[in-house]
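Novice: here you go, sequence then predicted model.
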Amino acid sequence: MSFRIIGNLCRSTRKNLIEEKLSCFANTKRSMMNVTQKHRASSESSQGDHYGSDSSIHTTVFKRMFKKYKRRNPAPDLSQVVDPHATSSSNILHFQQLRVNDVSDEELQMLGLKPLSEWKLATLPGREGLYIFPSALKEDASEMWLQRAVNYAEPPHVTNLTAHGSSPEKNVLKNAGKSLRWTTLGVDYNWDTKQYPLSGDPLPTELVQFADVITRILKLGPMFADATIVNYYPPKSTLSPHIDRSERTMAPLVSLSLGQSAIYLTGGESLDDEVIPLWLQSGDVLVMHGAQRLDPVVSDFANSSRANITIRQVNPVDKK
């Protein structure tokens, strides 16, 4: 079985971040762990998600690329980062217009998505199953999704703060935003066993609908999302290279980005395979499926930070 390695770096990429909403990455994959959990999960296992560590990638191509774009002083050369928004990327990415009949304008409007006539689909040769919809979200809808990301951190949802017994009773982002890293919804991942239970609380309807609409647009749906993680990235934060393999289905992973830009590193089956850096910007939607599926407050927060909303389908659904 093959696994692809991915990484994620949150960077300030524009001088005027006030004009850029939050970077909220609605992504159907589990991403953030605290330092202790990372070390625990990086041990070899035949089950569960796998996060790379410095010791495991100290001489690899991926590690060198990760350190390159993570560097702050001097700032890295970003000229090789592939931007799905730039026409100059057409010699690297393949672009196409969409022709979809089974997604209504009402569904798109309800989720804050643009009319399909304004969408374009970007794919990357050699990365089958990786799909990017640049700026699929309406500009004014980013605030709506940002507010939802903030609300998802409120009790009774589990966050890294509740896991350590230090969560405020309300206004979590306002009172503990500097320490907030993730919150989970739906079927809760067990960090100790690196597995999902067979059931959990229902997801908020908008998350289920978002994942379903995106996968239907790609003719990969319907999708029945049942788990989400929201990641909150402060300045200079990163997501280590890792593999997701805990779900009991191979449903796609769907991601929505809002606000501050990030560099997404997509690799191959080995940490020494070619690594391609991609820009993810506010309103972008990224989907991983097939081979890629095996890959491994509001204003101030938006101007300096990034968030990740992660929706996924863990359990199979009996369609009878």
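Specialist: Noted; the coordinates are in hand.

Novice: from here on, contacts and neighbour counts on C-alpha atoms
Specialist: OK.

Novice: element containing residue 143, please.
Specialist: helix 141-152 (DSSP states H and E).

Novice: doesn't residue 139 lie inside a helix?
Specialist: No: counting by DSSP: H, G, I helix; E, B strand; the rest coil, one finds residue 139 to be coil, located in no helix.

Novice: next secondary structure after the helix or strand encompassing residue 279?
Specialist: Using DSSP H and E, residue 279 falls within strand 276-280. Later in the chain than strand 276-280, the nearest helix or strand by DSSP H and E is strand 285-288.

Novice: I'd like the next helix or strand past that following strand.
Specialist: The helix or strand immediately downstream of strand 285-288 is helix 298-304, counting by DSSP H and E.

Novice: and here's the other structure:
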Amino acid sequence: MSALFPRPRMEVAPGAVHVPGWLTPGQQRRLVAACRAWAGGPVPIRHTRLPSGGVMSVRTVCVGWHWLPYRYSRTADDVNGARVAEFPEWLVELGRRALAEAYGDEAAAAGYTPDTALINFYDGQATLGMHQDKDEKSSAPVVSLSIGDTCVFRVGNTATRTRPYTDIELASGDLFVFGGPSRYVYHGVPRVLVGTGDPATGLRTGRLNITLRVTGLQDSS
């Protein structure tokens, strides 16, 4: 988008910023192709089983570090024991550009070095309950990218899963960043709007959500 027509930007809460249409169609296609490759292994995409015995309706694959409730590991000990795919430098750069776009702080963005990505695939029935992203040892912002079907994204507060919260729609190409006072807000996806995506992204159905994070962990391997 040109400087004459700047991207709309909305601060949903302090530190929680929504930038619609941030990813170009080409960037979306590249991300879909990358996610499709990661979904095939070395650790395949799967429905995560929770300690309670429940199974998440979204399917997840990880890059850099493997998330399993409620910790990170270099190896997928709950799947096949394999080491997860390496976190690519181009994804670090994308995260930095996203942070600069959301916060307008080039210096902070330059120091942002995500080392893991959680990639969730939502079919038409998948949802994600209200939760906090708090398994990381770092309080650096989380960068969230959406591709495919639009979803209802619920942004809550830092104290409880219940109200007050705000519902917004995240469409294909949208960027959402939460950091600072909103780093540990409860958030979730109560609904996906089936059939709202554009197959030109490379994703015929469903929704991809890619969240870039800084684990704050040291590799002991």
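Specialist: Thanks, I have it. Note that the coordinates shown come from a computational prediction; the quantities given were computed from them, not determined experimentally.

Novice: what do we get in structure 2 for residue 291 of structure 1?
Specialist: Counting by TM-score structural alignment, residue 291 of structure 1 lines up with residue 181 in structure 2.

Novice: report the contact partners of its match.
Specialist: 14, 15 (C-alpha atoms under 8 Å, 6 or more residues apart in numbering).

Novice: which parts of the stretch 151-300 of structure 1 are strands?
Specialist: Defined through DSSP state E, counting those that start in this stretch, the strands belonging to the stretch 151-300 of structure 1, from first to last, are 158-159, 182-186, 227-233, 238-243, 253-256, 262-266, 276-280, 285-288.

Novice: what number of residues lie near residue 144 of structure 1?
Specialist: Around residue 144 of structure 1 sit 11 other residues, with neighbours defined as other C-alpha atoms under 10 Å.

Novice: the alignment partner in structure 2 of it and residue 182 of structure 2, how far apart?
Specialist: Alignment note: residue 144 of structure 1 maps to residue 30 in structure 2; criterion TM-score structural alignment. Separation of residue 30 of structure 2 from residue 182 of structure 2 (C-alpha to C-alpha, to the nearest Å): 29 Å.

Novice: do residue 164 of structure 2 as well
Specialist: Applying C-alpha to C-alpha to residue 164 of structure 2 and residue 182 of structure 2 gives a distance of 13 Å.

Novice: picking up where we left off before, with structure 2 superposed, average distance for the helix holding residue 143 of structure 1?
Specialist: After superposition onto structure 2, helix 141-152 of structure 1 lies on average 1.8 Å away from the residues it aligns with, using mean C-alpha distance after the TM-score superposition for structure 1.

Novice: in that helix, what's buried?
Specialist: Along helix 141-152 of structure 1, the positions that meet the burial threshold by neighbour count (16 or more other C-alpha atoms under 10 Å) are 141, 142, 143, 145, 146, 149, 150, 152.

Novice: may I see those residues arranged in TSV, with distance to residue 242 of structure 1 as well?
Specialist: Supplementary listing: the buried residues of helix 141-152 of structure 1 in TSV, determined by distance: C-alpha to C-alpha, whole Å:
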residue	distance to residue 242 of structure 1
141	30
142	27
143	29
145	26
146	25
149	23
150	25
152	24
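
Novice: also compute the angle for the strand holding residue 279 of structure 1 relative to strand 262-266, please.
Specialist: Comparing the axes of strand 276-280 of structure 1 and strand 262-266 via axes from the mean of the first three to the mean of the last three C-alpha atoms, to 10 degrees yields an angle of 150 degrees.

Novice: start and end residues in structure 2 for strand 276-280 of structure 1, please.
Specialist: On the basis of TM-score structural alignment, strand 276-280 of structure 1 is assigned to residues 166-170 in structure 2.

Novice: what's the match for residue 136 of structure 2 in structure 1?
Specialist: Using TM-score structural alignment as the criterion, the counterpart of residue 136 of structure 2 in structure 1 is residue 247.

Novice: that should have said residue 206 of structure 2, apologies.
Specialist: Residue-level alignment of residue 206 of structure 2 against structure 1, with TM-score structural alignment as criterion, gives residue 305.

Novice: its match contacts residue 24, doesn't it?
Specialist: No: Residue 305 of structure 1 is beyond contact range of residue 24, at 9.1 Å (criterion: C-alpha atoms under 8 Å).

Novice: and the two? Which one has more around it.
Specialist: When residue 305 of structure 1 and residue 24 are compared on other C-alpha under 10 Å, the one with more neighbours turns out to be residue 24, at 33 against 26.

Novice: centre of the chain to whichever strand or helix holds that one, how far?
Specialist: Residue 24 of structure 1 belongs to strand 23-26 when assigned by DSSP H and E. Centroid separation between strand 23-26 of structure 1 and its chain, computed with C-alpha atoms, centre = their mean, to the nearest Å, is 7 Å.

Novice: in structure 2, which residues correspond to that strand?
Specialist: Mapped onto structure 2 using TM-score structural alignment, strand 23-26 of structure 1 covers no residues at all.

Novice: what is that strand packed up against?
Specialist: helix 141-152, strand 253-256, strand 306-312 (3 or more C-alpha pairs under 8 Å, 6 or more residues apart in numbering; DSSP states H and E).

Novice: so what's residue 290 of structure 1 closest to, chain neighbours aside?
Specialist: Closest residue to residue 290 of structure 1 in three dimensions, ignoring its sequence neighbours and counting by C-alpha to C-alpha, 6 or more residues apart in numbering: residue 129, at 5.3 Å.

Novice: residue in structure 2 matching the one you found?
Specialist: With TM-score structural alignment as the matching criterion, the partner of residue 129 of structure 1 in structure 2 is residue 15.

Novice: related to what we said a few turns ago, what's near enough to touch the match of residue 136 of structure 2?
Specialist: When contacts are counted by C-alpha under 8 Å, 6+ apart, residue 247 of structure 1 touches 195, 196, 313, 314, 315.

Novice: those into a markdown table, with extra columns for neighbour count?
Specialist: Compiled in a markdown table, the contacts of residue 247 of structure 1 are given as follows (neighbours: other C-alpha atoms under 10 Å):
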| residue | neighbour count |
| --- | --- |
| 195 | 18 |
| 196 | 19 |
| 313 | 25 |
| 314 | 26 |
| 315 | 20 |
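
Novice: now flag whichever of the residues you listed is closest to residue 50 of structure 1.
Specialist: residue 195 (11.5 Å; C-alpha to C-alpha).

Novice: surely the closest one touches residue 189?
Specialist: Yes: between residue 195 of structure 1 and residue 189 there is a contact at 6.0 Å, judged by C-alpha under 8 Å.

Novice: can you get me a residue count around the equivalent of residue 89 of structure 2 over in structure 1?
Specialist: Under the alignment defined by TM-score structural alignment, residue 89 of structure 2 corresponds to residue 205 in structure 1. By the criterion of other C-alpha under 10 Å, residue 205 of structure 1 has 9 neighbours.
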